[in-house]
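Provided below for reference: sequence and predicted model.
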Amino acid sequence: MKSKNKTLLLFMLVFAFINLNGQSHKIDSLRIQLSKSNNDSTSSNLLIEIGKAFEMVNPDSSIVFYNNALLIANKNNDEKIQAIAKRHIGNWHIDKREYDLALDNLHQALKIALGIDNKFEIGRIYNSIGLVYNNLNVFDKAIEYSNMAVDIAAEVNDSITLSYSYNNIGLAYYNRSIYDEALKYFLLSAKIDELNGDIKGLGQGYINVGLIHYTLGNTDQAIYYYEQSIKIAEELGEVIDISIGYNNIAIIYKQLEQYDKALVYLEKALAIDKGLGDKGGMAICYINIGDVYLKIGDFNRARRYFMQSLKIWDEIHDDSGTATVLYYLADLNISLAKKESHNVEVRDSLLYAAIEYSEKSLEIGKRRDYLPAQNSAAESLKTIYALLGNYEKAFEYLEIYVSTKEKIINEEKIRSITDSELKWEAERRQLQIEKLETEREIDKLELIRKKQETKQQRAVIIMVSAGLLIISVLLFVLQNRLLYTKKQNQVIDLQKKVLEDNYVRLNEKTEEIQAQNEEIEAQNYEIQAQRDVAIQQKEFIERQNQAITNSINYAKRIQQALLPDLSLLDEKYNGLDSITDSFVLFQPKEIVSGDFYWANRINNHLIIAVADCTGHGVPGGFMSMLGISFLNEIVNKQENYIANEILNQLRDIVNITLTQAGRKDEDDNPILDGINIVIAVIDIEKMELQYSGSFNPLYLVRNNTLSILKTDRTTIGVFVKNKGSFTNYNIKLEKGDTFYMFSDGYIDQFDESGSQRYKYSRFKNLLLSIQNESLQKQKEILYSTFEKWKGNNDQIDDITVLGFRI
């Protein structure tokens, strides 16, 4: 599978290179023209064209050129360029999913364009605003602005904007489940793209038409249109559209229960989305992969992928995505509940969690007028209440399910959709005829234009003749005035001397003003030079910041790769049992974490640890990665299963490795690097647990009583004297024992007002209050309690809470 993904990525890179190489030549050519330009208006237009070219090569750089074009336009009060630049800046923010900033810039552009009555630009701005509202799921406004764009684009014959606007309207109707209207507008857009020879737009049209066929259950037709869109995307090197096509085909194979094929296409799509950094695409892939694993009964993997998707939807504030993944989480809990039918308590807890997910999904669907979310959530709630024996509630949600399903699709809409598609096919056959008729119309218009020119020439001859007549009259008047002027010469001679004196004084003032002007120009030149230096420094700092951020994000990926999958604790090994269940709540304060957790299984021994390293962010992250590496070395290679001996060796390796001993910071304070840790070794066969620790305690809950298992009050690190061996403690285990390991981040968190910390007492009471819940439910409660306590306050430290049940 990996080799196939690599081949695919190489294939995609070839197409991308061809496209980008062409853009690079275009950019070079535009830059040469810019360097030769001595006209501000020309320079502004060239900067915008360079920005558009950079959107294909390096989108983050395009904003620099749009801003520079806007600066020149502002200096010259060039309102036409101001509106164009502001629109492109708004579109750039749309691509970044920064919709508030996008609307702000687009409304500024609209105000300018309306002020100068630039209808061509007004239409394109309306189209962009409609796209923003489509992305925000505010479909009424999306249709309103897109229709305004259609009216103006048709008036000024802007076929590109007309196609985009029809597509926007189609998407809005699709998301509102009005499929006959959606297909009508998709086909209108596709027809314009075909007339214009816009292959890329036609490919997008195929995707949209395929989407409607999939929704209506026409899988063969859907696959046909998706494959057509992929062919076009491959020809153009449009990697994003290829990913969309793969994802859509995978969904169909999933529906046909061909899960291996579905996973192949989803992994191809995910590889492309990760390479592009497309968070929305990644989130969709995670949902679909999770659903495949749900259908084949791999519930742990399914939940992991659903939670990854939910995290991304929350980050990018996409309600429709959040509603969708909540439905799938509910479906997962329903499947688990059916599996636990023999255990009523566990089954009911899973079903109540599913109710919470479904109600959230239904609420979003109603708020956003998003019928698919309402329909899916109602179906889940109907099933859940039937399983709980509450048939009155089940019937209530059955009615909602049926009513929303009827709104989504009915026979009349299917007939309308079929008619629309047949009509489009017929219209395509008439394309050549329409083009010939268009050419004849153009010839007619050319004849009309020539006749109009002849009329204009006659009008010019008449105007010139009239002008000559007027000049003759003026000459006659001037001749008469000349005689009068001669009589006035004597008076003029007397005034001449006065004028000459004034002229001398005027020259003196002129020289003084000229000297001042030269001084001002010199100052302006110096200010300009300083501004250029400041811009260069700003760009350098931005590049440095981006490089630093990229490095930290890479460190995050390394840290996440090192952290273990706790499912290894839950699985049987060579016939030996495992612990019943486990969870970990891992929430870094910054990109990388100074906390880490570690786990491994060797034969009948389970080894689990939670550690808190000095600091957080990058310094803490590096310490945590060192700690993980050292534990792998001690346990995996040396096969040491004695808890205190593991910590003794860890302390020795840390002291040797951290060679900063004696080094001081800029304030002449010693640098103290260290690790607080608790580690437990479980012998599954003997039902015994041994533990040892450095500051971090271990909590045991047995028979609803919480015991604090204390550890040694010494840390692992530099400037710490060796106080001998860490203490090793042994406990005989009982079924149902629940243990908790944690760092101090949860305990030390301030509330929203910043007046008090959470503290150990609240933490212990919280743990006791949730003992009847499953560990996955406990994790959710711990997370929601923390977020509620923190409110809008900042998280002050890294958080790790790990629990496991015997």
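Right, received. Where do you want to start?

C-alpha only now, for contacts and for neighbours.
Fine.

pull the residues that contact stretch 424-443.
Leu187, Lys191, Leu195 (C-alpha atoms under 8 Å, 6 or more residues apart in numbering).

putting a second one here so we can go through both:
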Amino acid sequence: MKRLFLYRIFFFLLFFIFPFFSIAQQTKVDSLLLFLKTAPDDTVKVNTLNALCREYRNISSFGPALYYAQQAKALAEKIQILGEKAKGWPKGIANSLANMGIISFNHGNFKVAADFHFQALKIREKIGDKIGIGNSCNSIALSYSNLGDIEKALEYHFKSLKIMEEIGNKNGIGNSYNNIGLLYYDEGNYDQALKYLYKALKIGEELNERLYMSGRYNNIGIVYEQQGRLSNKTMANDKFQKALAYHLKSLNIQEELGDTQGKGGSYNNIALIYFDLGKIALNKDVSKKYYKNSLENYLKALLIAKEINDQDLMCNTSINIANVYLESNKLEEAHDYLNQTLKLAKEIGKKSRVQEAYFSLSELFERKHDYKQALEYHKLYTNLKDTLLNETSSKQIAEMNTKYDTERKDKELIQKDAEIIKQQAESEKQQTQRNAFIIGFGLVLVLAFFIFRGYRQKKEANAMLETKNEAISKQNKEIEKKNTVITDSIEYAKNIQSSILPTEEELKKHFQNYFILYKPKDIVSGDFYWINEQENNLLFAVADCTGHGVPGAFMSLMGHNLLREIVSRKNNFNPSEILDELNLKVLKTLKQDSKNTSAKYGMDIALISMDKKRNRIEFAGAHNPLYIIRNKECIQLKAEARSIGSFPREDKKGFMNQSFQLQKGDMLYLFSDGYTDQKGGPDGKKLFSKPFRELLQDLCELNVSEQHWQLDTNIINWQGNKKQTDDILVVGIRM
């Protein structure tokens, strides 16, 4: 089923002063451009340029929007305000920077967006612009939220809330409540999410802001629905009914306001809740009723999608309708809509929807007992799934590799050109000075005229040298610029790498008490952790790839995708077999030769398979062991003394499994060698494994948050003023 819509509020206020007409009448682009033609270079023109930026931004025309924001900033920096010594209008500069931040946010450049908003915040704090400060804090919080730093996002949302409460700005207070509630939703803290969303709703009702009320009703409905999905049937029914009530309230406002696109989203959300209610209904008649209501709302959403010509929404809604028919066992109707979905998805190039249609068609023919057709569509589904997985993996690796290689070569070429220019300039300087000396000496013996000519030649030579020096300076600036681009590219690679790691919500779903100490040596890391669940089996791995920084990140991305491919393709939860196949795939991918059996490129890994019903684990490892601490005694499940990506010796078979029965209170530790290999202490030596085990035995009875803090503090104190040796990753799980 298609995902729901969440409404986050990105509020940003600009103030305009026009001498001849009101702002409500001059918000159109044509009117602003007309005014701009005759506007003098003053604060009104800065506001007009910023208004143009906002109008273009509202229609997603970000090129012109950025141009007018830059023009506004440039003009604001040149204006001379009466009574001020220095040039520049700080408020106009801050508003322009904030506009640039919003444009970067809309482009998905969240780090750049945060930088622009921090610049705007600094200016607004200096001039005491309280509303501007509150807006900047909100914008910074939204950037941190999209970067995955929930703690920082909450910090700045609460700062914004405090400012808005101080100045009594109810709109700002309501928006802060809404955004804080959604952050708690993202964390899975649904009670806190509802607390703040209800506060936001109350503000909206006091102000009678109908559009905002619609969004807040929608958000509350989504939280209740998510609670329903995580509850037992009795509790789920209550939560789904509440969710339905709030989505209907949202729909009523959208109908009142004539919000066609909003109505399409609400019909979709309402249909999905009816579908959920149908799945938990206690008898078939009630279930049929709910499926009928679900179908009616999906059909309304489909009509709107066709009306606004939103082909993506048409495709999503069609497959949802097919799945309702399938669940209702109306196989012919389901077949029709699945064929429609398949045709449209192929036309618009939505491979993921094609994949979903194949899967549903396979299930449909299985219900018809046409197992041949069911098998054909399941093969098509599996092949397309593998294709999408390989395309994603290849695209990610190629993107990172191309950026890294191209920018490294550019940097080297610029440095080389700068060195050549510098050498030429020095050589020409020496030659010119020597010629000037010879000519000068000769002219002393001849006439004053020749002395003057020699002086003029020397002056020309100095001018040439100055030109060369300017060229060198320009090349140095280009080198600095390239360095910045390379750093930004590696930051982008970090975002790609972060996206493959399990989310905190996913980890909390499986482990109630755990910690992860993750300290990359560089911006990106060669260490990663991975999780996969199916039915009662759970796989969890900690891996340490060859190298660190960008090369290590390439390896970690490849390792993650290969693990996912192996498990999803064979549905295999045997750790030793997974590592055997991973070893072969790494050798094949990296084209490593069996003549050299020591792995030049590969990874060390600890992999556990957990049977939740029997509370039992199986373990296999390549170099990395598993520590289980029970009653302060350390039980070590040793790993094979070879890496993934190495050829086994003739006398060695594949990786071996080790089984272990867990008890309540056991602490499991999986880790890379970064912690034990860190150099430090009074003698500058490695920490080594034995002191690390003893440290874990001392800490094992503390709560997991305290363990994380103690391990981090210990390694910082041990490292002292020395550089970090390698990427560090330690995962602790209490059973």
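The structure has been received and is ready for your questions. Since the structure is predicted, the reported quantities are computational estimates derived from the model, not experimental observations.

can you calculate the TM-score here?
The TM-score (TM-score structural alignment, normalised by the length of the second structure) is 0.43; 377 aligned residues with a C-alpha RMSD of 5.5 Å.

rewinding a little: make a ChimeraX selection of whichever of the contacts of stretch 424-443 of the first structure turn out to be buried.
Restricted to buried positions by 16 or more other C-alpha atoms under 10 Å, the ChimeraX selection for the contacts of stretch 424-443 of the first structure reads:
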select :187,191
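
need the contacts of stretch 424-443 of the first structure in a markdown table with distance to Lys779 of the first structure, can you?
A markdown table is the format used below for the contacts of stretch 424-443 of the first structure (distance: C-alpha to C-alpha, whole Å):
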| residue | distance to Lys779 of the first structure |
| --- | --- |
| Leu187 | 48 |
| Lys191 | 53 |
| Leu195 | 57 |
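
which of the contacts of stretch 424-443 of the first structure fall within strands?
Mapping these onto strands (DSSP state E) picks out no residues; all lie outside.

closest to Cys613 of the first structure out of the contacts of stretch 424-443 of the first structure?
The shortest gap between Cys613 of the first structure and any of the contacts of stretch 424-443 of the first structure belongs to Leu187, at 59.4 Å (C-alpha to C-alpha).

tell me the contacts of the closest one?
Going by C-alpha under 8 Å, 6+ apart, Leu187 of the first structure touches Gly205, Val209, Ser420, Glu421, Trp424.

in the helix or strand the second one falls within, what's buried?
Per DSSP states H and E: Val209 of the first structure is located in helix 199-215. If you call a residue buried by 16+ other C-alpha under 10 Å, then helix 199-215 of the first structure has these buried ones: 199-214.

ok, then the element right after the helix or strand where Arg434 of the second structure lies?
Using DSSP H and E, Arg434 of the second structure sits within helix 371-444. For helix 371-444 of the second structure, the following helix or strand on the C-terminal side (DSSP H and E) is helix 448-500.

against which helices or strands is that next one packed?
helix 371-444, helix 549-570 (3 or more C-alpha pairs under 8 Å, 6 or more residues apart in numbering; DSSP states H and E).

Asn50 of the second structure is nearest to which of the ones you listed?
helix 371-444 (33.8 Å).

so what secondary structure elements neighbour that closest one?
helix 351-367, helix 448-500, helix 549-570.

TSV please, covering those and showing distance to Gln423 of the second structure and mean neighbour count.
Supplementary listing: these in TSV, determined by distance: least, C-alpha to C-alpha, whole Å; neighbours: other C-alpha atoms under 10 Å:
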stretch	distance to Gln423 of the second structure	mean neighbour count
helix 351-367	56	21
helix 448-500	10	16
helix 549-570	33	19
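
strands of the second structure, start to end?
Counting by DSSP E, the strands of the second structure are 513-519, 527-534, 537-545, 603-611, 616-622, 626-630, 633-637, 658-661, 667-671, 679-680, 685-686, 728-734.

was I right about Ile212 of the first structure contacting Leu183?
Yes: using C-alpha atoms under 8 Å, Ile212 of the first structure is in contact with Leu183, at 7.3 Å.

so which elements touch the helix holding Val209 of the first structure?
The elements that helix 199-215 of the first structure packs onto, with contact taken as 3+ C-alpha pairs under 8 Å, 6+ apart, are helix 179-196, helix 219-236, helix 239-255.

show residues contacting stretch 324-342 of the first structure.
287, 291, 294, 299, 302-303, 306, 309-310, 346-348, 350-351, 353-355, 357-358, 360-361, 373, 376-377, 380, 384.

now swap in stretch 373-382 of the second structure and tell me
The contact list for stretch 373-382 of the second structure (C-alpha under 8 Å, 6+ apart) reads Gln355, Glu356, Tyr358, Phe359, Leu361, Ser362, Glu363, Leu364, Phe365, Glu366.

hmm, which two among the residues you listed are most spread apart?
Gln355 and Glu366 (16.8 Å).

and the contacts of stretch 373-382 of the second structure as TSV, adding distance to Ile273 of the second structure?
Listed next are the contacts of stretch 373-382 of the second structure as TSV, based on distance: C-alpha to C-alpha, whole Å:
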residue	distance to Ile273 of the second structure
Gln355	24
Glu356	20
Tyr358	24
Phe359	22
Leu361	23
Ser362	25
Glu363	23
Leu364	23
Phe365	27
Glu366	27
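
wait, which of those is closest to Leu465 of the second structure?
Nearest member of the contacts of stretch 373-382 of the second structure to Leu465 of the second structure, counting by C-alpha to C-alpha, is Gln355, at 65.9 Å.

which ones are touching that closest one?
Contacts for Gln355 of the second structure (C-alpha under 8 Å, 6+ apart) come out as Leu380, Tyr381, Leu384, Lys385.
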